[in-house]
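J.: Can you look at this prediction? I've put the sequence above it.
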Amino acid sequence: MKNLVPLITRASQASAIITFVKTASGSMAPRGRNIRVRRVTVLLSVFCAALLASPTAWSQAAQRTRIAFHVPEQNSKYTEQHTLDIGDMPGHTIRLFEIHRTFPDDPPAFAGVPVKDYWTRGESDTLSGNGPVWTYAVFNMANGDKIFGRSEGVAQATGGQWTGKRTVVGNLVLTEGTGKMRGIRGTLRVLTNVDLSKSLNDTKYEGEYWMEKY
């Protein structure tokens, strides 16, 4: 920020050097080039002043917090699953699902508040187990606040089409929160191993989040 002060000073000094030309009426007027210089100087000064008045814009990157956690299959439960065959080609299905994840030991925390549990509700559109997956997320915090998010990923069948095993890779984007979590933003990479035949789900998360000020 200190480097901006000399820049503003030099720009102000440059705008003070104004030459004049005589108009048809005999009066003196500043040259058009100097008018443009003064306009640019004013805009530069306003821009720099706004940055000086908003240290948050400069320190936001430093406020990002890393987070990583794992939800093993014993703490993930499918509470709803509905699969429909499309009928246009073999193995093409759409699927709606709901997953409840709990943290009995060592729960992750956002802004110092532990996560109590976590709901995922989503859908997939796959052909032979391969295709896009979309979900919405709700984190219930220990203090009663909530964090909301949405994710997009890609499922890939592993071990053959009919085994029900999938690997899903995607990103979970934190979009908003309530209470102390209001203003939260973030992106977490998500890796999920699924076994639909046994209703098992094992997921790892890694990424960062930050708090935006209103």
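T.: Sure thing, it's come through. Fair warning: this is a prediction, and the values are worked out from it, not measured in the lab.
J.: use CA for all of it now, contacts and neighbours both
T.: Will do.
J.: which helix in this protein runs the most residues?
T.: In terms of residue count, the longest helix belonging to the chain (DSSP state H) is helix 32-53.
J.: Any chance you could list what contacts that helix?
T.: With Cα atoms under 8 Å, 6 or more residues apart in numbering as the test, helix 32-53 has contacts from 1, 4, 8, 11-12, 15, 18-19, 57-58.
J.: one more time with 7 Å
T.: Applying Cα atoms under 7 Å, 6 or more residues apart in numbering, the set of residues contacting helix 32-53 from outside is 8, 11-12, 15, 18.
J.: and if you look at stretch 123-142?
T.: 91-97, 113-122, 146-157, 161, 166.
J.: Any idea how many residues pack against Ala49?
T.: For Ala49, the count of nearby residues is 14 (other Cα atoms under 10 Å).
J.: how far does the lengthiest strand in the chain sit from the chain's center?
T.: In terms of residue count, the longest strand belonging to the chain (DSSP state E) is strand 113-127. Put simply, strand 113-127 sits 16 Å off its chain's centre (Cα atoms, centre = their mean, to the nearest Å).
J.: Next up, a structure to set beside the first:
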Amino acid sequence: MKNLLPLISRALQASPISTGVTMASGSGAPRGRNIPMRRIAVFLSFCCVALLASPAAWSQAAQRTKIAFEVHEQNSKYTQQHSLDIGDMPGHTIRLFELHRTFPDDPPAFAGVAIKDYWSRGESESLGGNGPVFTYSVFNMANGDKIFGRFDGVAQATAGQSADKRTVVGNLVLTGGTGKMRGIRGTLHVLTNVDLPKGLNDTRYEGEYWMEKD
């Protein structure tokens, strides 16, 4: 990339660029003037140097950490559920819910800080066990910080079984947090097996995150 600077300078010095408006003969107005090529070359060189001088910032932005963990059904609990029939066709419902996940053993960590517990609050629409799912997420960290996110996914009923037994797939996007986690960003791919009558929720997460500076 350093070789670009002399190439830009030579190209600009060879270009007869001019600016201004040429007036009719005898008008007494200037016919335009040539832009000093050396000044343009120096200006663009400075621009290139400024771009090339920030590899540290680029590498910092590119540093992403992979993460993968599971929350088994014994550590997931629906604390609230409210379901309403829409009424336009059988089995068409909307549902509000709150889900609490805990990590009693070997908790996963973001940026070296373990997750204490995790809340999901959202809604789903179902027709025969199939439909969209949307939630807001809050991770409570061991040091008192929080991580926020939002999940968009889709539920699919398990073939040949009750519509209340579903698989939910989607992405959890980390949008920020508090304290040390303020600049966290990331995307986690989520796979959840659900059995609503039993209140079971078994989830696997896999993705990556990074920290953005203010």
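T.: Here it is on my side, so go on. On a predicted model such as this, the values are computed, not experimentally measured, just so you know.
J.: Mind listing what's buried along stretch 134-144 of structure 1?
T.: For stretch 134-144 of structure 1, the buried set under the neighbour-count rule, 16 or more other Cα atoms under 10 Å, comprises 134-141.
J.: whoops, stretch 84-100 of structure 1 was the one
T.: Neighbour-count burial for stretch 84-100 of structure 1 flags 91-94, 96-100 (criterion: 16+ other Cα under 10 Å).
J.: could you measure the closest residue to Ser120 of structure 2 other than its chain neighbours against Gly177 of structure 2, distance?
T.: Closest residue to Ser120 of structure 2 in three dimensions, ignoring its sequence neighbours and counting by Cα to Cα, 6 or more residues apart in numbering: Ser137, at 4.6 Å. Ser137 of structure 2 sits at a distance of 11 Å from Gly177 of structure 2 (criterion: Cα to Cα, to the nearest Å).
J.: For whatever residue of structure 2 lines up with Leu7 of structure 1, grab the count of nearby residues.
T.: The alignment partner of Leu7 of structure 1 in structure 2, by TM-score structural alignment, is Leu4. Applying the criterion other Cα under 10 Å, we find 10 residues in the vicinity of Leu4 of structure 2.
J.: Over to the one 10 residues further on?
T.: Close neighbours of Ala14 of structure 2, defined as other Cα under 10 Å, add up to 9.
J.: just to revisit the earlier point, can you redo the buried residues of stretch 84-100 of structure 1 as JSON lines with distance to Arg66 of structure 1?
T.: Converted to JSON lines, the buried residues of stretch 84-100 of structure 1 look like this (distance: Cα to Cα, whole Å):
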{"residue": "Gly91", "distance to Arg66 of structure 1": "39"}
{"residue": "His92", "distance to Arg66 of structure 1": "38"}
{"residue": "Thr93", "distance to Arg66 of structure 1": "36"}
{"residue": "Ile94", "distance to Arg66 of structure 1": "34"}
{"residue": "Leu96", "distance to Arg66 of structure 1": "31"}
{"residue": "Phe97", "distance to Arg66 of structure 1": "29"}
{"residue": "Glu98", "distance to Arg66 of structure 1": "27"}
{"residue": "Ile99", "distance to Arg66 of structure 1": "24"}
{"residue": "His100", "distance to Arg66 of structure 1": "24"}
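J.: Out of those, list just those in strands.
T.: Using DSSP E, the buried residues of stretch 84-100 of structure 1 in strands are 92-94, 96-100.
J.: could these go into a markdown table alongside distance to Arg31 of structure 1?
T.: Below are those laid out as a markdown table (distance: Cα to Cα, whole Å):
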| residue | distance to Arg31 of structure 1 |
| --- | --- |
| His92 | 71 |
| Thr93 | 71 |
| Ile94 | 69 |
| Leu96 | 69 |
| Phe97 | 70 |
| Glu98 | 70 |
| Ile99 | 70 |
| His100 | 71 |
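J.: Report the contact partners of the residue in structure 1 sticking out farthest from the centre.
T.: Distance to the chain centre peaks in structure 1 at Gly26, reaching 61.9 Å (criterion: Cα atoms, centre = their mean). Residues counted as contacts of Gly26 of structure 1 (Cα under 7 Å, 6+ apart): none.
J.: Gln161 of structure 1 too?
T.: 128-129.
J.: Please report the distance of it from Gly129 of structure 1.
T.: Relative to Gly129 of structure 1, and taking Cα to Cα, Gln161 of structure 1 is found at 6 Å.
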